[in-house]
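1. what's the 3D shape of this:
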Amino acid sequence: MKNKSILFVLFAITLLFLAGCTEDKKNKAKESKEVRDTIQVAITRDSGADKLDAASYDGAMSTYTAVYEPLVEYGEKGDIKPALATSWDISEDGKTYIFHLRDDVKFSDGSKMDSDAVLFSINRWKGKKEYDWLKTASTLEKADKVDEYTIKLTFSEPSAFILNELTAARPLRVMSPNAVEPAGDPDGKFVKAIGTGPWQIDGYVKDKETTFIPNKHYWNEKAEIGKMVWKVIADPETRSLALQEGSIQLAGAEMSRIPYQALLTFKEDDRFKVESRPGTMSYFLVINNQREPLQNVKVRQALNFAVDKENLANNLLDKNGYAAKGLFAETVPFVNDVNSPGYAYDLDKAKELLKESGYGEDGKKLKLKLALQTEEFPEWKQIAETIQSDLKEAGIEITLDSMESTAYYDNLWGEQDYDLLIYRSYADGLNPQGFLDSLFSINENGKGIAYTDKTLSAQIMNAAKALSQEERQATYNTVLSYMNDNAVTVPLFYPNDIVVHNDGLKGFVWGPISDDPVRWNKLKNEE
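-> Next comes the predicted model:
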């Protein structure tokens, strides 16, 4: 009897052990599925998910494009494609736009996207001063409902770049009327991000991470994965290490750049894939022509001749882009070799121009302060140091002022306490007109942000009114040639768009704009 009892106990223990093993296998299988069903992505700064009003400037660009969609989408070389609007009609005078909306789209809360919803979004920014930098906002007179899925926009003057502005990440995308309280009130208080995009926000920890899940009502191609986590990793070197150790699976593009010196490591490691394509962005030096020495065109030209851009592109930046000629790359509409020939490296010419201006070996020393930041653009430190060395060869003394990113932007847009500043052009739909307007047009204070020149400002305003392709090309030839001849900036480099991901992450497809760098809904982890 005693032996039977012992056998029974042993049998029971065996059953418990087997049951435990089975449960453990189930848990591990579940955890494995969750890992496969989730991707971890690096982002440089907080996503701002708790204040992601579509008509605001408070969140990270890439967060807007994950959640909200535009009426129209940007294509290669400025080709405008359907998005929430299937088609559009423009009047002969360029002042009236009629948009025909998709009739099969829902917001992530299940409510329908129709004319009323689009007009709610438009009325949220219409007539408000903070949006006046956009032609779409500053010239919009009326927004009317034609029928349930058709709207009409009437403008006070024509602008060829209304469609381009509508493609941007913010602040003109479409948001659900239920995103505010009281619901549907264009002046209501923002409550929650509700868009028509492929993703919706599921969790948020400020300055740490944002969790996205697929929008189950998404009208287009559904996401291949069940969860996407964006982790804030401000330091570029830490981002590289996080990729290598596997705590993130993807980083890059404007949302989380990888240092160029680290790219070679990833290119040589079979565990990773480096995606690269020519971009629409450019790096350049802003020249503060409010400073006396920089009012002299010969000094500005000398700066252009003294910087070896080919060396920057091919050696320092390891061919991850192209040496710049004009302010904009040729991937930007209306840019060509005729209107943007640039300045070839010519140290002797630079010294000659400086001497004619009273500087150099036989004159006074030209001393300039160069401002930069490295949180978003880690390669700018090396670029600035190389520029410092190049200009020293020409007889110009450069002091580098590396700033925290918030202070840097305050300096650019407000204080303007610099002689030179490394900056970058916008990307995609806002080039060239939106960028020219915001930095080189004279504002109500009688100054431009990046350069003050009444002739240039008038030319930019004229370009905005041109409608036909021929007129637009002619006006941009005038603007860009003037900028080149007068050395308004020092173009440096056209960076490629670059994304690094582990090799197990499949389905990578580039997004339509730099602020929407990846078609996230196509990504999936290898089984």
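
2. every contact and neighbour count from this point should use C-alpha atoms.
-> OK.

3. just the buried positions in the helix or strand where residue 238 lies, please.
-> Assessed by DSSP states H and E, residue 238 sits inside helix 236-245. Of the residues in helix 236-245, 236, 239-240, 242-244 count as buried by neighbour count, 16 or more other Cα atoms under 10 Å.

4. equivalent analysis for stretch 378-395, please.
-> For stretch 378-395, by 16+ other Cα under 10 Å, it's 378-381, 383-384, 386-391, 393-395.

5. quick one: which of those residues is nearest residue 495?
-> residue 379 (10.4 Å; Cα to Cα).

6. show me the contacts for the residue lying closest to that closest one once chain neighbours are set aside.
-> Distance criterion Cα to Cα, 6 or more residues apart in numbering; nearest residue to residue 379, sequence neighbours excluded, is residue 259 at 6.1 Å. Residue 259 sits next to 236-237, 240, 378-379 when contact means Cα atoms under 8 Å, 6 or more residues apart in numbering.

7. now the two most distant members of those residues.
-> Most distant of these, by Cα to Cα, are 240 and 379, 13.6 Å apart.

8. related to what we said a few turns ago, which element follows the helix holding residue 238 toward the C-terminus?
-> strand 250-252.

9. show me which residues of the helix or strand following that next one are buried.
-> Following strand 250-252 in sequence order, the next helix or strand is helix 260-267 (DSSP H and E). For helix 260-267, burial by neighbour count (16+ other Cα under 10 Å) applies to 260, 263, 266.

10. next, the structure of the following sequence, for comparison with the previous one:
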Amino acid sequence: MINKKWLGILVLLFAMLLAVSACTGDDTGSSNEESNEESGNEDGAEEVAGEKTLIFGRGADSIQLDPSKVTDGESIYVTNQIYDTLVRYEEDSTEVKPALATEWTPSEDGLTWTFKLRDDVTFHDGNDFTAEDVVFNFERWATSAEYIYYGYMFGASEEDLGGIIESVEATSDYEVTFTLSEPNAPFLQTLAMPPFGIASPKAVEEHGEDYFKNPVGTGPFVFSEWVPDDSITVTKNNDYFGDAAKVDKVIFRTIPDNGARFMELQSGSIDMMTGLNPQDIQTVDADESLQNIERPSMNISYMAMNTDKEGPLAEKAVRQAINLAIDKEKLVSLYEGIGKPAKNPLPPSLWGYNDDIEDYGYDVEKAKELLAEAGYADGFDITLNTFSNPRPYMPQPKVSAQAIQEMLKEVNINVEVIESDWDTHLSLTENGEHDMAFLGWTGDNGDPDNFLYVLLDKDNAKMGSAGNIAFYKSDEVHDLLKAAQTEMDQEKRTELYLEAQELIHEDAPWFPIAHTTPPIAANSKVVDYVPHSTGSEPFNMLDIQE
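-> Okay, the predicted model is just below:
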């Protein structure tokens, strides 16, 4: 007779075996609905046993799953699986191709855009997708300043919530027309950005303020479960109009520590991870069971200086001195090969990049001279806010902050490093509660406007929702950036952006740090994964092969 103790152990072991089977799949690696029909399996047991599950490890939890309200990559990674946009980017570029819209026609003056829509799409809640749903979403985004990206990209404000979009009209069941108040050169590329994923109106109305944790879209995966600070699960959308997902389930696991996350990858507990420590890249390369996949670089890490606060940072000479007092080459060496020093807000991969600008360089004596001229020969005390979780553009934020702290001691600037979790850090910087702060940006649409206007225009220096966390408010730069938005000729736009970068460099609201090629480590069984330069991508094309 088996006693209760051994019976309990046997039950536990059996449960663990089932869990491993569900996570890794069987030897065939294929058990979708179609294969079950072919085999005549009616009870579905083999489908569960052979289910393909991708477990994706990341450094922080999502903030929320209503993409129009967030700017963090951890949220967008998930929402990219759940929602579709009117148009989407090509797999390996920011060129635009059809998605929910099949074709589009701009008017000659650029003020009207007409989109023809697919007529075979349903939301995850079973409702048909029509032009009225597009109207609903754009009107929703234009009702409140809390829809941050709408404001960033379409110039909306509390005084003018619609921004440049004057109206969105359903001209038939499957045709929608946008009327703009002025031409907008990046308009089409902007519509492909994840924040403009189309949500089910019924779900938005049903869940109200809780919609952010009950997302319903039309994408290749359906939201299943969110366990805060632990995991988010999405499952394959069997009715997807596009390329059907090859895996049945994706679990986004939150594992804050880079080293712990890497150990889970090595043990097989997860299949992919971001935030690989640079020193672990060689370990991945030497392990045949793993692979290192580089994301194309379209990003910037920087230290913003709050120009809106009374005190030393309000002085241009002080900001220039700080740029001179930091040894950028030494700082970027902490990236261990995945970062290159930055001198502009734009990454060099984008058109409009001003390569003629000469970086400040490292010159402690010149920094001391500027500080003395500004009345700060004896230095001052200041804070530097950083985040605890690694980001694609900054793999070791605390170590980087401590390095700057030591360097600025040489010019009598005493820095207090304040470390916060990611959500808290975003909140305090958007509200201007910092002196200096680390942040970064991965481009959304391949247009210079997405960096310069979003991150450094006075329109986006609003307390509570600032993308411009330096709170830099240059009228000259603003005029150049607005002119570039309405100019449809790319050569003329380039000239405007070149000039804007010169002014920004002179005013020094930032200390630009690095552009990175973020590594993504994965089990070698993960195939057909193509990382996008925008920082995230739908997972319907990747597969797991045994």
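
11. quick revisit: of all the contacts of residue 259 of the first structure, which comes closest to residue 206 of the first structure?
-> For the contacts of residue 259 of the first structure, the nearest to residue 206 of the first structure is residue 236 (19.2 Å; Cα to Cα).

12. how much space between residue 495 of the second structure and residue 390 of the second structure?
-> 35 Å (Cα to Cα, to the nearest Å).

13. so between these two, which is more surrounded?
-> Applying other Cα atoms under 10 Å to residue 495 of the second structure and residue 390 shows that residue 390 carries more neighbours, namely 22 against 15.

14. contact partners for the more buried one?
-> 59, 258, 275, 396-397.

15. reformat those as a markdown table; add distance to residue 462 of the second structure.
-> Compiled in a markdown table, the contacts of residue 390 of the second structure are given as follows (distance: Cα to Cα, whole Å):
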| residue | distance to residue 462 of the second structure |
| --- | --- |
| 59 | 28 |
| 258 | 33 |
| 275 | 30 |
| 396 | 29 |
| 397 | 25 |
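
16. out of the residues you listed, which is nearest to residue 475 of the second structure?
-> residue 397 (32.2 Å).

17. who's in contact with the closest one?
-> 386-390, 438.

18. now the first structure: which of those match?
-> Here is what carries over to the first structure from the contacts of residue 397 of the second structure, by both residues aligned by TM-score structural alignment, their matches' Cα atoms under 8 Å: 386-388, 438.

19. out of those residues, which sit inside strands?
-> If you go by DSSP state E, those have 386-387, 438 in strands.

20. how close does the aligned residue in the second structure for residue 327 of the first structure sit to residue 491 of the second structure?
-> Aligned by TM-score structural alignment, residue 327 of the first structure pairs with residue 345 of the second structure. Counting by Cα to Cα, the gap from residue 345 of the second structure to residue 491 of the second structure is 19 Å.

21. which one's more surrounded, those two?
-> Neighbour tally, residue 345 of the second structure and residue 491, criterion other Cα under 10 Å: the higher count belongs to residue 345, 28 against 11.

22. which residues does that one contact?
-> Taking Cα under 8 Å, 6+ apart as the test, what residue 345 of the second structure contacts is 300, 451-452, 501, 512.

23. quick one on the thing from earlier: closest to residue 463 of the second structure out of the contacts of residue 397 of the second structure?
-> residue 438 (17.4 Å).

24. list the residues that contact the aligned residue in the first structure for the closest one.
-> Mapped onto the first structure by TM-score structural alignment, residue 438 of the second structure lines up with residue 422. Residue 422 of the first structure is in contact with 283-286, 370-372, 380, 384, counting by Cα under 8 Å, 6+ apart.

25. which residue ranges of the stretch 201-350 of the first structure form strands?
-> Secondary structure of the stretch 201-350 of the first structure, counting by DSSP state E, counting those that start in this stretch: strands at 209-214, 227-232, 250-252, 272-278, 283-287, 321-323.

26. closest to residue 417 of the first structure out of those?
-> Closest among these, using Cα to Cα: strand 283-287, at 11.5 Å.
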